[in-house]
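>>> Quick one, fold the following:
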Amino acid sequence: MKYSTKLSDALHILAFLSMGASQRITSAKIAESVKTNPAYIRQLMSALKKAGLLTNTQGQANAELTRNPCEITVLDVYRAIEGTKPLLHWDIDTNPDCGVGIYVQLSIADMYQEIQQAAEQKMQVITLQDILDLYHKKLEALPPEQ
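Prediction:
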């Protein structure tokens, strides 16, 4: 099963735009960094624009963040990209005649809801600026090039 990377790709886009704020950055340039195709990047950027996290003009390399990176949370981006889609999914295709199958899955669903709430609480306090700050720390920790 392939896992969705939409959230991390959307955060990548926002970080890329934030770090290159004075430059004209194309979807092709971002796609090169994300290692994907420009159409996928434009799709994510469209969702981010609809959510009010960035502004751009179709066909032009002029995308910009609408807020300061310290005002954009991971939860903002998650909701822009995934909507209300849960992080974890329980199996709804179990044998309806098996009490274990039904009630174990319903119990799992309750636990997943708790996990979802905890994750969203944490995503609400992590900002794009936090990600950028950690990025810079990681760069500083690299050994000097010879």
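>>> switch to C-alpha atoms for all contacts and neighbour counts from now on
Fine.
>>> Counting residues, which helix of this protein comes out longest?
Taking DSSP state H as the criterion, the chain has its longest helix at helix 99-125.
>>> Going by neighbour count, which residues of that one are buried?
I102, Q105, I108, A109, Y112, Q113, E120, M123, Q124 (16 or more other CA atoms under 10 Å).
>>> please give me the structure for this one as well, since I'd like to look at both together:
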Amino acid sequence: MRRSGRLSVALHVLMHMAERPEDPMTSERMARWADGNPVVIRRSFAGLREAGILSSSRGHGGGWVLAKPLDQITLADVQQALDEPIVALAEPSDNPQCLVERAVNSELHDVFREAERLVLERMRRVTLADLRARFDGRNLSDFIHPGDPA
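Sure thing, here's the model as predicted:
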């Protein structure tokens, strides 16, 4: 199973945002943390805004802020807001006349759907506060990313 890069990036950025919840973050700053592109951040995070996880404001002093406490946001909430597949399936070969291929594809489909159900079930039980607790006691501001203002 391949892990979603967008989900990892979003969780990474959300953890940094939680360190300074009153400080609106620009997509440029978030992109530096994620080693990515601000346009990609804005597109990806639009789903987080629509889901009520983030809010954003434009103009001088604007940016993105958390709209909910960390204990009210699950990994599943973020994944679903990004509209990311949980389990990336390989494209089945395209020969529907072959009985063997149909049987293999059907079984793989069932296996991956079950894996997706189990992963989503677990993701619903983990909040961003749980994730934050993994590095509690450390100030994330001490871990400055290249290009991030001090």
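>>> ok, back up a step: now the buried residues of helix 99-125 of the first structure in TSV, with distance to A80 of the first structure?
As requested, the buried residues of helix 99-125 of the first structure are exported to TSV (distance: CA to CA, whole Å):
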residue	distance to A80 of the first structure
I102	32
Q105	28
I108	26
A109	24
Y112	21
Q113	20
E120	13
M123	13
Q124	13
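>>> which secondary structure element contains the residue located most distally from the centre of the first structure?
Using CA atoms, centre = their mean, the residue of the first structure lying farthest from its centre is D97. It sits 38.9 Å away. D97 of the first structure belongs to no helix or strand when assigned by DSSP states H and E.
>>> Would you mind identifying the next helix or strand past the longest helix of the first structure?
Next along from helix 99-125 of the first structure, by DSSP H and E: helix 128-141.
>>> list the contacts for I30 of the first structure?
Contacts for I30 of the first structure were tallied using CA atoms under 8 Å, 6 or more residues apart in numbering; they are I13, F16, P38, I41.
>>> what about it, distance to A80 of the first structure?
As judged by CA to CA, to the nearest Å, I30 of the first structure and A80 of the first structure stand 18 Å apart.
>>> try L132 of the first structure
Per CA to CA, L132 of the first structure is found 19 Å from A80 of the first structure.
>>> Next, count neighbours for R49 of the second structure.
19 (other CA atoms under 10 Å).
>>> Could you do the one 3 residues further on as well?
As a burial measure, the neighbour count of G52 of the second structure was computed by other CA under 10 Å and equals 15.
>>> hang on, it packs against P69?
No. Checked against CA atoms under 8 Å, the pair G52 of the second structure and P69 is beyond contact range at 11.0 Å.
>>> which one of the buried residues of helix 99-125 of the first structure sits closest to H136 of the first structure?
For the buried residues of helix 99-125 of the first structure, the residue nearest H136 of the first structure by CA to CA is M123; the value is 20.2 Å.
>>> which residues does the closest one contact?
T73, V74, L75.
>>> swap in P96 of the second structure?
R102.
>>> Please enumerate the helices of the second structure.
5-19, 27-34, 38-50, 75-82, 99-125, 128-133.
>>> now these as a markdown table including distance to R58 of the second structure?
Below are these laid out as a markdown table (distance: least, CA to CA, whole Å):
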| stretch | distance to R58 of the second structure |
| --- | --- |
| helix 5-19 | 17 |
| helix 27-34 | 11 |
| helix 38-50 | 12 |
| helix 75-82 | 21 |
| helix 99-125 | 32 |
| helix 128-133 | 26 |
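>>> so which of those gets nearest G61 of the second structure?
Closest approach to G61 of the second structure among these (CA to CA): helix 27-34, 12.3 Å.
>>> Not counting residues beside it along the chain, what's closest to R132 of the second structure?
Sequence neighbours aside, M15 is the residue nearest to R132 of the second structure in space, at 6.8 Å (criterion: CA to CA, 6 or more residues apart in numbering).
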